[in-house]
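S.K.: mind looking at a prediction? Sequence and model below.
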Amino acid sequence: MTTSTRSQTLTERAAALVGLLRRNAAKTEDDRRVAEENIQALAEAGLFRITVPARFGGHQASVRTLLEVSAELGRGCGSTAWNTTLINVCAWLISLYPERTQREVFATDPGARACAVLTPGGTSRPASGGHVITGRWPFASSCLHAQWALLGTPVTGASGEPLDRGLALVPMEELTIEDTWHTAGMRGTGSHTLVAEEVYIPAHRILSVTRALQGEYPTEFTDESLYRSAFVPVLASILAAPQLGLARAGLELVMTSLAKGRAISHTFYEQAREASSTQMQIAEAAQLIDTAALHLMRAADDIDNWAVRGLPMPLLDRARVRMDTATAVRRSREALDILLNVHGAGSFAEANPLQRIWRDLETAGRHAMTNPAIAGELYGRALLGIEEQITPLI
């Protein structure tokens, strides 16, 4: 199967699930976890194996394919798309570890799921052949459906001196979950807090984030281009895809409403679609969504092309990916804001799915990795050749 055929097949599978995800969206939000029917359908469609190595029965697809699938799922349910995306990026992260670690996760179950919190938390101390970690890690999206967790942790020496920044791979059965995710939007992601108490992590299950930021991964399979992809560009870009899908869902919902002949209150327009103001706003919203998609897919293609060439992605290109990602999120939010104006106050009725789409997009859009102001500053510094940056996450 060619790369383009695989991408089309996976995207078609995602599209086929949109109706199911929409039917379960309210349940997912009310239960504050993705509906099990969704999880089962996604697993059966192979959509948790998009980034799993082909060696283990995964699809080993491109970053662009992952983003296209994620955006498609976002048309059905923001929380489901978000969790599916993060489970896949966690599979990608695990595939950067040594083969021994990869086999522990995927050898018996190519569809094994993991969650992640990259922000360094807790404490660590060296132990025989590894480290012992203790701490709390909030915002662990998809933890309710995961068998493994990736936890950012400091790596320290015998005297407590900092040696590295690591990403520890931990079986979920060795952690506890604190119910802390009570939010206005993205309620179904179940992004609770993970707690570790004196959990031992063998050295082969600790990835050096410091080296990963430089494109140095311990996987022995250096010929697999997907696992040469630039670290932060992958982690940033995947966050925008579900949000693009949410914006598209909003456009579809409003267009459907207009097609049914809804009027504009307090005007002579018996059909809102006949008003030039409606036509102009719909055009602008659609164009903003297209702009978001173009920026996001440019970022994906940049990531994939540098990885295929086997070359490290230059700083300027990595900074542009951060900017493209933030732009995709911003334009998606702007488009939905216009669509809410077209649809009117009825958008916020509890029975109207548009208000849930809005809450999900406004919540997801505030993720720190897609902050437009920060992205603009770091990209501007890169364009101007200013060596001192504001974050290592580029």
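M.R.: Ah, there it is.
S.K.: okay, CA-based contacts and neighbour counts for the rest of this
M.R.: Fine.
S.K.: tell me the SS of the residue of the chain most remote from its centre?
M.R.: Distance from the C-alpha centroid of the chain, by Cα atoms, centre = their mean, peaks at F268 (44.4 Å). The local conformation at F268, judged by DSSP: H, G, I helix; E, B strand; the rest coil, is coil.
S.K.: how about the residue lying closest to I177 once chain neighbours are set aside, what does it touch?
M.R.: With Cα to Cα, 6 or more residues apart in numbering as the criterion, I177 has its nearest non-adjacent residue at 4.8 Å, and that residue is L194. Applying Cα atoms under 8 Å, 6 or more residues apart in numbering, we find L194 in contact with 136-138, 140, 175-178.
S.K.: mind listing residues that contact stretch 200-214?
M.R.: Contacts of stretch 200-214 with the rest of the structure, by Cα under 8 Å, 6+ apart, involve 97-98, 100-101, 127, 129-133, 164-170, 217-218, 230-232, 392-394.
S.K.: give me the buried positions along it.
M.R.: Taking 16 or more other Cα atoms under 10 Å as the basis for neighbour counts, the residues of stretch 200-214 that come out buried are 200-209, 212-213.
S.K.: make JSON lines from those and add secondary structure and distance to C115 to it.
M.R.: Formatted as JSON lines, the entries for the buried residues of stretch 200-214 read as follows, by DSSP: H, G, I helix; E, B strand; the rest coil; distance: Cα to Cα, whole Å:
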{"residue": "Y200", "secondary structure": "strand", "distance to C115": "18"}
{"residue": "I201", "secondary structure": "strand", "distance to C115": "16"}
{"residue": "P202", "secondary structure": "strand", "distance to C115": "19"}
{"residue": "A203", "secondary structure": "helix", "distance to C115": "20"}
{"residue": "H204", "secondary structure": "helix", "distance to C115": "18"}
{"residue": "R205", "secondary structure": "helix", "distance to C115": "15"}
{"residue": "I206", "secondary structure": "strand", "distance to C115": "15"}
{"residue": "L207", "secondary structure": "strand", "distance to C115": "15"}
{"residue": "S208", "secondary structure": "strand", "distance to C115": "18"}
{"residue": "V209", "secondary structure": "helix", "distance to C115": "17"}
{"residue": "A212", "secondary structure": "helix", "distance to C115": "18"}
{"residue": "L213", "secondary structure": "coil", "distance to C115": "20"}
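S.K.: comparison target, given below:
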Amino acid sequence: MTTRDWKHQNLELKNRLYSSARTMVPLIRQRANETAELGKLPDATIAEMQEAGFFRIMQPARYGGYELEPHVFFEVQMILAEGCMSTAWVLGVVAIHNWQLGLFDDKAQQDVWQDNDATLISSSYMPVGKVTHTEGGYMLSGKWGFSSGSKHCDWAFLGAMVPPAEEGGAPDYCTFLVPRADYQIVDNWNVSGLEGTGSNDIVVDNVFVPAHRLHRSLDGYNCDNPGNSVNLNPVFRLPFGQIFPRAVSTSSIGALQGALTAFITVNKNRTGLNDGARAALDPQALYAAATAEAVIDECRTVLFRNFDRQMDAVNGAEPLTTEERVKMRFDASAVSKKCTDAMNELFLSCGAQGIFKDHPINRSWLDINAGRTHVANNAFKLGRNLGSLQFGFDNTDFFL
């Protein structure tokens, strides 16, 4: 296949993915109440996303994936979020694991995908696991929270600090790959907002994890992973710390877009119950709509600009500096706050009608505010690190 043919085929694939996502928006919007009541995505939604190929966007080609750049993946996520942020959240978190598994030793990739390359992985990266060294690997125990999409997955990525093998060494933050038979899902997802993500607890009780099912955070930071020996596409050289945080912030952009569209539709001809004034002439409503559009545009522009720079770097341009990575990490964390602030202005401009559960923007309001609480969306911590660099202090974050 010539380069021209490959680019044409790639463009057709991207357009097909975008079209499929657009087709799904009204379907998942109709299922939003069912999704919330189930506390997980309906099986039909997972099946439709599987059929559309959404989970394969950044998956290694050796296991049926498309190995496309992150621009495509996050565009699909934003489109879906216009209909249901819980659906987009689960896709973002679970599908990005197919990219991360490509960073693991190929034995781990075979463990998951050799018999079924549509197998999915959930996660909880909080470093709460208890680890001991043993022959051939590790013994792992612990209880992890917030494992989104866990009921749809047959494996899990779980975070832990690995103690040094020799006295005097430093602990090593790692991700462990664990099969469904080795962990219990605790069905405790009883929340307001993002109900459909099914972000339940995971419990592991002293199970053996072979050494090849471990991914070191330091390898992800250095962009030099075991999987790079077999997955040669430059997309697998992107920094892990720049990819996953976008999976939990980008759905807010699409959800805000969906809310803005609904806000305009609802308020275009609405009149106030108390004063009879047209909502479309209310300066507060007009300003809220303008602000939401500006936030969407800004967040999308920064998202794609940063990935343009990252893709240039892995394709031979100047490597990313620490300063660039710190700034990009802050950019990712700031998305949720910006979208939440804009969403809250839309909500307030709907008056008391907005508090009804069947109001067109009520669910988006709950979901965006819920997403704001994710640790990766805490802009203050990342902003403090960026500000410290600006004042000449050392970087303190290596999840970059």
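M.R.: Arrived safely. Worth saying up front: this structure is predicted, and the values here are computed from it rather than measured.
S.K.: counting residues per strand, which one in the second structure is longest?
M.R.: With residue count as the measure and DSSP state E as the assignment, the second structure has strand 121-134 as its longest strand.
S.K.: against the first structure, where does it fall?
M.R.: On the basis of TM-score structural alignment, strand 121-134 of the second structure is assigned to residues 114-127 in the first structure.
S.K.: how long is the matching stretch from one end to the other?
M.R.: For stretch 114-127 of the first structure, the first-to-last residue distance is 25 Å (Cα to Cα, to the nearest Å).
S.K.: wait, what's in contact with the counterpart of H374 of the second structure in the first structure?
M.R.: Matched across to the first structure, H374 of the second structure falls on H367, judged by TM-score structural alignment. With contacts defined as Cα under 8 Å, 6+ apart, H367 of the first structure has no neighbours.
S.K.: report the separation between H367 of the first structure and F139 of the first structure.
M.R.: H367 of the first structure is 11 Å from F139 of the first structure, where distance means Cα to Cα.
S.K.: ok, now E12 of the first structure?
M.R.: The span separating E12 of the first structure from F139 of the first structure equals 30 Å under the rule Cα to Cα.
S.K.: and the two? which has more neighbours close in?
M.R.: For the pair E12 of the first structure and F139, the greater number of neighbours falls to F139 (19 against 14), based on other Cα atoms under 10 Å.
S.K.: the second structure: which residue goes with that one?
M.R.: In the second structure, the position corresponding to F139 of the first structure is occupied by F146, as judged by TM-score structural alignment.
S.K.: please enumerate the strands of the stretch 101-250 of the first structure.
M.R.: 114-117, 123-127, 130-140, 148-156, 162-171, 176-178, 192-202, 206-208 (DSSP state E, counting those that start in this stretch).
S.K.: what sits up against stretch 329-349 of the first structure?
M.R.: Residues external to stretch 329-349 of the first structure that are found in contact with it (Cα under 8 Å, 6+ apart): 240, 243-244, 246-247, 250-251, 254, 278, 281-282, 284-286, 288-289, 291-292, 352-355, 358, 361-362, 365, 370, 372.
S.K.: longest helix in the second structure, by number of residues?
M.R.: Longest helix in the second structure by number of residues (criterion: DSSP state H): helix 283-314.
S.K.: my read: the match of F139 of the first structure touches D201, true?
M.R.: Yes. Using Cα atoms under 8 Å, F146 of the second structure and D201 qualify as a contacting pair, with a distance of 5.9 Å.
S.K.: and for those two, which residues touch both?
M.R.: Shared contacts of F146 of the second structure and D201, counting by Cα under 8 Å, 6+ apart, come down to nothing at all.
S.K.: correct me, but F304 of the second structure touches H71?
M.R.: Yes. The pair F304 of the second structure / H71 is scored as a contact, 6.4 Å apart, by Cα under 8 Å.
S.K.: tell me how far G149 of the second structure lies from T87 of the second structure.
M.R.: When G149 of the second structure is compared with T87 of the second structure (using Cα to Cα), they lie 9 Å apart.
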